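Undergrad: any chance you can model this:
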Amino acid sequence: MYYTYVLISLKDEMFYTGYTADIKQRVNAHNNGEVDSTKNRRPLKLVYYGACLNQQDATHREKYLKTTYGKR
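TA: The predicted structure follows:
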């Protein structure tokens, strides 16, 4: 199972979208500063996640959420 997720930075109120196979571990990695793209934007809060059966579906959902239509 893969997960597409959206985090919001409580520091600058910007969103971060990604996908992972282990949602709890990935959110912890973001909040512990282990992810370069979000380490200066901590703390982060999980605001959305959706489960997908395979990695391809998760990456398609992630790409959609990064579009203008997906952000709405």
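
Undergrad: could you use CA atoms for every contact and neighbour count after this?
TA: OK.

Undergrad: contact partners for residue 46?
TA: Residue 46 sits next to 5-8, 27 when contact means CA atoms under 8 Å, 6 or more residues apart in numbering.

Undergrad: just residue 49 next, same as before
TA: With contacts defined as CA under 8 Å, 6+ apart, residue 49 is in contact with 3-6.

Undergrad: list the buried residues in whatever helix or strand it lives in.
TA: Using DSSP states H and E, residue 49 maps to strand 44-52. By 16 or more other CA atoms under 10 Å, the buried positions in strand 44-52 come out as 44-45, 51-52.

Undergrad: ok, now stretch 25-41?
TA: Buried residues in stretch 25-41, defined by neighbour count with 16+ other CA under 10 Å: 26-27, 30-31, 38, 41.

Undergrad: let's see this one next to it:
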Amino acid sequence: MYYVYIIQSYKNNHYYTGHTKNLKQRVIEHNSNNTKSLRNKGPFHLIYVEKADSLIKAIKREKQIKSYKGGKAFKKLMDK
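TA: The predicted model follows:
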């Protein structure tokens, strides 16, 4: 099982989307500044999670969600 997730920074209110096999550990890593891409942009809180049956499906869904950023589809997703 994989997870596609969206976290939001308390620092700058930006959204970040990713995928992982271990959601709890990944959020801890983000909040511990152990990820290069988000270092010094946290702390973060988890605001959205979806399950995916495979890594390929998780990656595809992550890319799809990233393509929504700032649009109506992204806002609709956040309202769930």
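
Undergrad: TM-score for this pair?
TA: The TM-score (TM-score structural alignment, normalised by the length of the first structure) is 0.93; 72 aligned residues with a CA RMSD of 1.1 Å.

Undergrad: and residue 35 of the second structure, how far is that from residue 15 of the second structure?
TA: 15 Å (CA to CA, to the nearest Å).

Undergrad: and for residue 22 of the second structure?
TA: Separation of residue 22 of the second structure from residue 15 of the second structure (CA to CA) stands at 19 Å.

Undergrad: comparing these two, which residue is more hemmed in?
TA: Legend: neighbour count by other CA atoms under 10 Å for residue 22 of the second structure and residue 15, higher for residue 15 (17 against 11).

Undergrad: give me the secondary structure label for the closest residue to that one other than its chain neighbours.
TA: Leaving out its chain neighbours, the residue that sits closest to residue 15 of the second structure by CA to CA, 6 or more residues apart in numbering is residue 8, at 4.5 Å. Taking DSSP: H, G, I helix; E, B strand; the rest coil as the rule, one finds residue 8 of the second structure in the strand state.

Undergrad: with residue 29 of the second structure instead?
TA: helix.

Undergrad: residue contacts, it?
TA: Applying CA under 8 Å, 6+ apart to residue 29 of the second structure gives the contacts residue 35.

Undergrad: sorry, back to before: take the contacts of residue 49 of the first structure and keep only those in helices.
TA: Judged by DSSP state H, helices contain none of the contacts of residue 49 of the first structure.
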